[in-house]
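A.B. asks: whatever this is, show me its structure:
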Amino acid sequence: MAARTRRSWDETDVRIRPGKGSRPRTKDRPAHKDAQFGLVVSKDRGRWGVVLDTATITCMRARELGRTPIVVGDRVGVVGDTSGAEGTLARIVKVEDRRSVLRRTADDTDPYERVVVANADKLLIVTAVADPPPRAGFVERALVAAFVGGLTPVLCLTKSDLADPSEFAAEFQDLDVRVLRTGIDDDLEELRAEITPGISALLGHSGVGKSTLVNRLVPDADRETGEVSQVGKGRHTSTQSVALRLPEGDGWIIDTPGIRSFGLAHVDPATVVGVFEDLSALAEACPRGCTHLGPPADPECALDAATGATARRVLAVRKLLAALRSNNEWEM
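C.D. replies: Alright, predicted model coming up:
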């Protein structure tokens, strides 16, 4: 048997676990008075692109923000290396209050809200009048999201060379929604005037021509376009939201990924009705728990007393409320 060797010990063998009091903590956060503010224009795997006055920089989220959501369109304060040089990384330390927000859920049973876009002034709801056929249910849900999120909706009808868009557009006239023809053969001057200045988000199913519209508005955007499949469904082409500066005037458009579903689990009927001042005043006389759908579901709904233009708006809003209760027309 080999003889045991006696080990010699020194200070490197000592392991001392630091006590709780050895590293004092404070709840005081740095003020970051030197932070520069800019617009979030992209997000990808824990990194955000932020446009400042002097450069476009790549940022990470500061630890003190925790899991604070940061989305395209947010106005943020950043510190660190803001030169924009290759390989540099700044930190987002502040997120300003949002003036508008576009939210959705995965479906109508999902309690988790996803913020799609922040601080947009307009929501451009892009839908084709043919190939694939228009889906009123999706448009109605997008309108609800715009109304309750503080965005002004604009319905952009593409592929108008394949079918007359007039009949579909008429379905939304009583909601005072502006409808524009934005097909490949249509002039976009009205649309450009509508979205300049300001920030506008585009929303639509895959295959409706959304990326084509973006490329016409921003010629150097080079957004990928795709064909519609044989079953009438579009191929997803845009996979990440990105803000693009318009070539003329002070304006931005935010291209969002083509979606297959648009859940509104976070929206209730009272919120939708409350968007319209004339309907909100009438609804004050409704019984508690009224869904505002009218007979037979709500025989005592006060909205039934509306007359004239308000009565037509009641019918239009009830279509929106019905869309909240059904998911048959909006999934792709």
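A.B. asks: all contacts plus neighbour counts: C-alpha atoms, from now on.
C.D. replies: Noted.
A.B. asks: so which residues of the stretch 51-200 of the chain form strands?
C.D. replies: 56-61, 75-80, 90-95, 101-104, 114-118, 122-128, 152-158, 178-181, 198-203 (DSSP state E, counting those that start in this stretch).
A.B. asks: so can I have JSON lines of the ones you listed showing distance to residue 248 and mean neighbour count?
C.D. replies: Below are these laid out as JSON lines (distance: least, Cα to Cα, whole Å; neighbours: other Cα atoms under 10 Å):
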{"stretch": "strand 56-61", "distance to residue 248": "19", "mean neighbour count": "21"}
{"stretch": "strand 75-80", "distance to residue 248": "22", "mean neighbour count": "21"}
{"stretch": "strand 90-95", "distance to residue 248": "28", "mean neighbour count": "22"}
{"stretch": "strand 101-104", "distance to residue 248": "25", "mean neighbour count": "22"}
{"stretch": "strand 114-118", "distance to residue 248": "22", "mean neighbour count": "20"}
{"stretch": "strand 122-128", "distance to residue 248": "17", "mean neighbour count": "26"}
{"stretch": "strand 152-158", "distance to residue 248": "20", "mean neighbour count": "24"}
{"stretch": "strand 178-181", "distance to residue 248": "20", "mean neighbour count": "20"}
{"stretch": "strand 198-203", "distance to residue 248": "12", "mean neighbour count": "24"}
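A.B. asks: how about this one, so we can line them up?
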Amino acid sequence: MSWLPPDEDDDDLDQPWGQYDESSVRVRPNPKGNRPRTKVRPTYDAAAAGWVTNVDRGRYGVLVDVDEHHGGRVITATKARELGKKAVVTGDHVSLVGDISGDEGSLARIVRVAERTTLLRRSADDSDEVERVIVANADQMLVVVAAADPEPRTRLIDRYLVAAFDAGLDPILCITKTDLADPQPFLDHFACLDLRIVTSAVTDVPVALFDEVLRDKVTVTVGHSGVGKSTLVNALTGSTRAVGVVNTVTGRGRHTSSSSIAIRVTGGGWIIDTPGVRSFGLGHVEPANVFRAFASHAVPVAPPRDGIPLDQAHDWEIVDRVHDGELGATGVERLDSFRALLTGMGEHDPGAA
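C.D. replies: Take a look at the predicted model:
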């Protein structure tokens, strides 16, 4: 509203407000200040080191003060604003400031995420290039599959193996519920791979054997819902996480884990339990890495075959062995799975030439 000079005959001159105009109003200073924002950021040299054990709705469980006996405590932290959109996931090594006492109501801030050595990811489907980070800095992947109830799915296991090789993880195949069905026909599908295999019955988990496999390692578990991951994790860690059941109508398992969480193994090491999934998209994976899950030798060959450039050429061992009849019917099925993955990614089918 504009103020106009009052007329001399204006009755408002006799009122208190009639003696003022806009020049009488004090101009407020800029609430943000006139000083330019500094570009010097804190170095956080005194920040504490931590390892993310779980993520829950913007809050992070972080292991700090780890000693030579692998002791330590888990505190609660939040992500600092300066990290922006950078994701913090289970397995990340981070730097912390603030209250790291772990007392009730305390909250630290994650101000830095260290470079990751490995990164397990998945996408919604093979055509989706948007990846979802699951776990960082794991050493190996324990692929859990049931011998029965639910029935094992070889092509889902193929996808897990591709994701493991792409992430730089050593895959281990774990067959549960071996007292319900003979796992050997299923294992025949992976005979051409040099995979480490461990087995477990419903009522008898060989804890000593698993401890040897997991000792001093960070192991991420993956598997279809209902295959017995939570039961296995509980036996190896002494935890009491909920155990799911298989729907008798659909034959599908029920999700019992809603987020990834790292739990200490009684024999040493850490196991990261992940939510069960019924699909595992590989849209983020380099197609050249798909081959590593299908043959025991994944090395470039010379000269290039079928016009494929040298940097894309591989030893198509499984293709040759299937064509020669060496791998039989199971080899043909594996080759079909291999072709399906490559075709879905729009890549060259080695058996089509």
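A.B. asks: and the TM-score between them?
C.D. replies: Laid over one another, the chains give 0.83 as their TM-score (TM-score structural alignment, normalised by the length of the first structure), with 313 aligned residues with a Cα RMSD of 3.3 Å.
A.B. asks: if we can go back for a sec, closest to residue 302 of the first structure out of the strands of the stretch 51-200 of the first structure?
C.D. replies: Residue 302 of the first structure lies closest, by Cα to Cα, to one member of the strands of the stretch 51-200 of the first structure: strand 152-158, at 26.7 Å.
A.B. asks: hmm, back to that, wait, which of the strands of the stretch 51-200 of the first structure is closest to residue 233 of the first structure?
C.D. replies: Across the strands of the stretch 51-200 of the first structure, residue 233 of the first structure has its closest neighbour in strand 122-128 (11.7 Å, Cα to Cα).
A.B. asks: the second structure: matching residues for the closest one?
C.D. replies: Here strand 122-128 of the first structure aligns to the second structure at residues 140-146, judged by TM-score structural alignment.
A.B. asks: mean deviation, the matching stretch versus the first structure?
C.D. replies: Here the mean offset of stretch 140-146 of the second structure against the first structure after fitting is 0.7 Å, by mean Cα distance after the TM-score superposition for the first structure.
A.B. asks: residue 266 of the first structure is nearest to which of the strands of the stretch 51-200 of the first structure?
C.D. replies: Here strand 101-104 is closest among the strands of the stretch 51-200 of the first structure (Cα to Cα), at 7.8 Å.
A.B. asks: give me the residues contacting that closest one.
C.D. replies: Defining contact as Cα atoms under 8 Å, 6 or more residues apart in numbering, one finds that strand 101-104 of the first structure is touched by 113-120, 145-146, 149-151, 262-266.
A.B. asks: list buried residues within the residues you listed.
C.D. replies: Using 16 or more other Cα atoms under 10 Å as the burial test, the contacts of strand 101-104 of the first structure include 116-120, 145-146, 149-151, 262-266 as buried.
A.B. asks: among the residues you listed, which lie within helices?
C.D. replies: Among these, DSSP state H puts 145-146, 149 in helices.
A.B. asks: may I see those organised as TSV, with distance to residue 317 of the first structure added?
C.D. replies: As requested, these are arranged in TSV below (distance: Cα to Cα, whole Å):
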residue	distance to residue 317 of the first structure
145	13
146	13
149	16
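A.B. asks: and which of the residues you listed is nearest residue 234 of the first structure?
C.D. replies: residue 145 (22.3 Å).
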